[in-house]
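S.K.: using only what follows, build the 3D model:
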Amino acid sequence: MKIPDEYVDWRTKGVWNPGPPVTLTEFAAARHNLFGGAFTWPVMVARRTAIEHNVRTLADYCERHGALFAPHGKTTMAPSLFQAQLAAGAWAITVATPNQALVCAALGVPRVLLANEVVDPVALRWLATQDTEILVYADSLAAVERLSAATEAGGHFRVLLEWGYAGGRTGCRTNADAVAVAQAVHDAPNLDLIGISSFEGLLPTTADAQSFLDSLVEATKAIAHLLPAEPLVTAGGSAYFDLVTATLGGQWLDGRRLRLVLRSGAYISHDDGTYRHKTPFLRVPGEGTLDAALEVWAQVLATPEPGLALLGVGKREAPYDEGLPVPLRVRRADGRVEAADGLEIVRLNDHHGHLSVRDEGAVAVGDLVCLGISHPCTAFDKWSVIPVVEDDYTVTELLRTYF
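M.R.: Prediction:
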């Protein structure tokens, strides 16, 4: 992969660099301590040991279950994390938009799974002619027509039929529709039907997810006569990947050697909110564990009334769509670190966090509060540069994101 060495300067949120620009490599080589003056608050950091543990855990999980892994890059859009995932054996990087596919192609990602419908003819013509292997979706005859039209001037597409559910997002809803779309892809001169895809991650319960995955099995069987000898079947967010491997793993399609592709993405950073409570490793604890890697450090700005403190962190810096940040620790002005007992974020404004304080004196103006994040998929996009810290908070890398 080709990872550009960009700069930090006055535009870089969280980094305090009023002087001349410094490359990411030069900044990391200085090995600043997070609390030594090279950063200002708030700032989001990633713990290296947690990231490395999580990358290895899912790679090992996929290897044990005979699954290929195409982690969803939209979670991080961070080239160095893509590189780590590919080095650990990832088969592809999954994205959700043509712009994200463009980033991956520019970086030299060898295979991209574009897990969404694309109907923009400008983007489709570009996608059809890339040296990077890009897999695309189709869930309707109209989508197939657009894919086919985009190849008239050259190029081709490897296509996955997308399977969905009522009330969900894109994807065929009935087996009859799936057969019609699969037949249209099969018959188009520059389109190759290579398998079937779905996403179960937004379903509310394990029973709902299981029922949907069972329907995916039936849809796959319905289009089996149109599939190649080794079709792909792909699913898997970060909430039900245990059900995906149990249901879709193995050779259950007569006459075909199935290749299962798992697409979990949020696992790489995990969290202290949504996925802490949803991770499949709670159901299958013997399979592994994930560690929360992201922390947002924010400063206490004011304690204007009993029971309330205001932190300098808000919706621009921390995710809030799937729960509010979780106070973990307090760092005093003298460097002492204490547990964040009795503290709770109860509201976020644009740049203020309302911190409920149970005990008087629990925080003081100038203290730093370490917050766990509630949802990785809306955390990385708030930061163009994310310091990677060792366990002693020495900064050894700066992650650059491209959203």
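S.K.: please count neighbours and contacts with C-alpha atoms only from this point.
M.R.: OK.
S.K.: which non-adjacent residue is nearest S140?
M.R.: V181 (5.7 Å; C-alpha to C-alpha, 6 or more residues apart in numbering).
S.K.: now swap in V103 and tell me
M.R.: Per C-alpha to C-alpha, 6+ apart, closest to V103 is Y402, 7.4 Å.
S.K.: tell me what the strand ranked longest in the chain is packed against?
M.R.: When the chain is scanned for its longest strand (criterion: DSSP state E), the result is strand 294-305. Under the contact definition 3 or more C-alpha pairs under 8 Å, 6 or more residues apart in numbering; DSSP states H and E, strand 294-305 sits against strand 43-47, strand 308-311, strand 368-372.
S.K.: next, the angle from it to strand 43-47.
M.R.: 140 degrees (axes from the mean of the first three to the mean of the last three C-alpha atoms, to 10 degrees).
S.K.: who's in contact with strand 294-305?
M.R.: Contact with strand 294-305 is made by 41-47, 269-271, 309-313, 318, 363-373, as judged by C-alpha atoms under 8 Å, 6 or more residues apart in numbering.
S.K.: which of the residues you listed are buried?
M.R.: Those of the contacts of strand 294-305 that meet the buried threshold are 41-47, 269-271, 309-313, 318, 363-364, 367-373, by 16 or more other C-alpha atoms under 10 Å.
S.K.: structure for this one too, so we can compare:
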Amino acid sequence: MNYDATTTGILGPAHKAVPITAHGLDAAEHAATHPGLAELPTPLVTLDAGSTTRNIATMAAWARAAGVDLAPHGKTTMAPSLWRRQLEAGAWGITVATPWQLTVALTTAATTGLRTALAAYPVLDPAVLRHLGRPRTTRVLVWADGTDVVAAMAPHVAGAAEPLDVLVELGAPGGRTGARSLAAALDTARAVAATDGLRLAGVAGYEGALAHDASPASLTVVRTYLHDLRRLHETLLAAGLHGEVPGGIVVTAGGSAYFDAVADLLAPLHDPAGERGPAVRTVVRAGAYLAHDDGFYAGITPMGRGAGGRFEAALHGWVRVISRPELGLALADGGKRDLPFDEGLPTVQAVRRGGTQDTAPLHGASVTALNDQHTFLRLTGDAEDLAVGDVLRLGLSHPCTTFDKWQLIPVLDDARAAQPHLVDYLRTVFG
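M.R.: Presented below is the predicted three-dimensional model:
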């Protein structure tokens, strides 16, 4: 088993993905019986084992071919066993987005093999900053986008056993965090370099906050921003603000939507051996690729623009029809508590008649709304004969808000098979 069944322990009603017949059983023993999908409850979200493995391999191969390092965003899954698999496939590190996520990454480093954690935000929590000042085996890099951030960090890192690596974050007007000009970013870098307990270690940014589609206009905005980020890196080098940086200077950008543009513009800086000067690593932080989706990321992924390879949706929803109150309408048992809806509603892909028959494509059914615990389905054509008890497979949009609704996720051998079977359990660590 490659996931978490062996360490989950006894299953019970606290695990909403577990059938009542498995309550009181050890998770590994239950998974070893490979129960069929018909034995699992609804509503349900599952992870496809084969698609996950192929997605990890595809992204690792892309990073090698592009000449960049990969630090996938761990917030997507908050699943240390998946982080371990990404690291084993060659990822340089794992990215996190809150102080709590950072503590999860550090406390699980021994089992995941994590050697570098990239905290893509300003760490201002005094207790966490003091903790980072102690001797550690995992390298941590944090962000700062202003001299005020540096001043807020300074009292809690002074005299640290090891300086804390800081990346200066460049933003853009209308974006999220990040210095709004090269001059402000340069001032921030000077403040970092002059502060006891901090070490200037490179530059960072997030182009995904500036565009939301793959139109030529959006791609131009992204590329312009990445040119500015490269210029900031070159300005800091020319100013001689970096001292000795163990592990190398870092230049990082690249969410899941535009990592091809990041590689195109920033991969030429990648020189981890320092053959052309100071050692520099270009790091992409894409994270959604691991599970991909059938919605937002399916439409915007660079793999659809010829980046090489193909991702597969590894997350699926399964809901049971519980009511046919009027012609053309069905209600199913999944809702906002179970399924993502922030980047588009789920889509109906297939049906299992009676919840047990072979999975078959279904046309003419569409999700029109989600309540807390209900899915509204509009039915036309072939879908009009949908019956109470039928189970639907749903395509989902946005893996980040799918994972955080499930603390234990059944792992299927093949979610697209006629009769999928459970082979493992995945645990997430959402607080």
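S.K.: just give the TM-score of the two.
M.R.: The TM-score (TM-score structural alignment, normalised by the length of the first structure) is 0.94; 400 aligned residues with a C-alpha RMSD of 2.1 Å.
S.K.: circling back: in a helix, the residue nearest to S140 of the first structure, correct?
M.R.: Yes: assigned with DSSP: H, G, I helix; E, B strand; the rest coil, V181 of the first structure falls within a helix.
S.K.: how about stretch 122-138 of the second structure: buried residues?
M.R.: So, applying 16+ other C-alpha under 10 Å, buried residues of stretch 122-138 of the second structure: P122, V123, L124, V128, L129, R130, L132, G133, T138.
S.K.: let me have these in JSON lines, extended by distance to F403 of the second structure and secondary structure.
M.R.: Formatted as JSON lines, those follow (distance: C-alpha to C-alpha, whole Å; DSSP: H, G, I helix; E, B strand; the rest coil):
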{"residue": "P122", "distance to F403 of the second structure": "25", "secondary structure": "coil"}
{"residue": "V123", "distance to F403 of the second structure": "24", "secondary structure": "coil"}
{"residue": "L124", "distance to F403 of the second structure": "27", "secondary structure": "coil"}
{"residue": "V128", "distance to F403 of the second structure": "26", "secondary structure": "helix"}
{"residue": "L129", "distance to F403 of the second structure": "28", "secondary structure": "helix"}
{"residue": "R130", "distance to F403 of the second structure": "31", "secondary structure": "helix"}
{"residue": "L132", "distance to F403 of the second structure": "28", "secondary structure": "helix"}
{"residue": "G133", "distance to F403 of the second structure": "32", "secondary structure": "coil"}
{"residue": "T138", "distance to F403 of the second structure": "26", "secondary structure": "coil"}
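S.K.: for the residue most central in space within the first structure, which non-adjacent residue is closest in space?
M.R.: By C-alpha atoms, centre = their mean, the first structure has its centre lying nearest to T75, at 2.3 Å. Leaving aside its chain neighbours, T75 of the first structure sits nearest to C377 (4.7 Å; criterion: C-alpha to C-alpha, 6+ apart).
S.K.: for whatever residue of the second structure lines up with that neighbour, list the residues it contacts.
M.R.: For C377 of the first structure, the aligned position in the second structure is C400, judged by TM-score structural alignment. Contacts for C400 of the second structure were tallied using C-alpha under 8 Å, 6+ apart; they are K75, T76, T77, A288.
S.K.: 10 Å - rerun?
M.R.: By C-alpha atoms under 10 Å, 6 or more residues apart in numbering, the contact list for C400 of the second structure reads G74, K75, T76, T77, M78, G287, A288, A291, H292, P340.
S.K.: how much space separates it from L392 of the second structure?
M.R.: In this view, C400 of the second structure and L392 of the second structure are 22 Å apart by C-alpha to C-alpha, to the nearest Å.
S.K.: let me see the contact set for G168 of the first structure.
M.R.: F199, E200, L202, L203.
S.K.: from D177 of the first structure, how far out is the last one?
M.R.: Between L203 of the first structure and D177 of the first structure the distance, using C-alpha to C-alpha, works out to 22 Å.
S.K.: what ranges do the helices span in the first structure?
M.R.: Along the first structure, the segments classed as helices by DSSP state H run 24-29, 48-64, 79-87, 98-107, 121-128, 141-150, 175-187, 206-222, 241-248, 274-278.
S.K.: and of those helices, who's closest to H156 of the first structure?
M.R.: Closest approach to H156 of the first structure among the helices of the first structure (C-alpha to C-alpha): helix 121-128, 5.2 Å.
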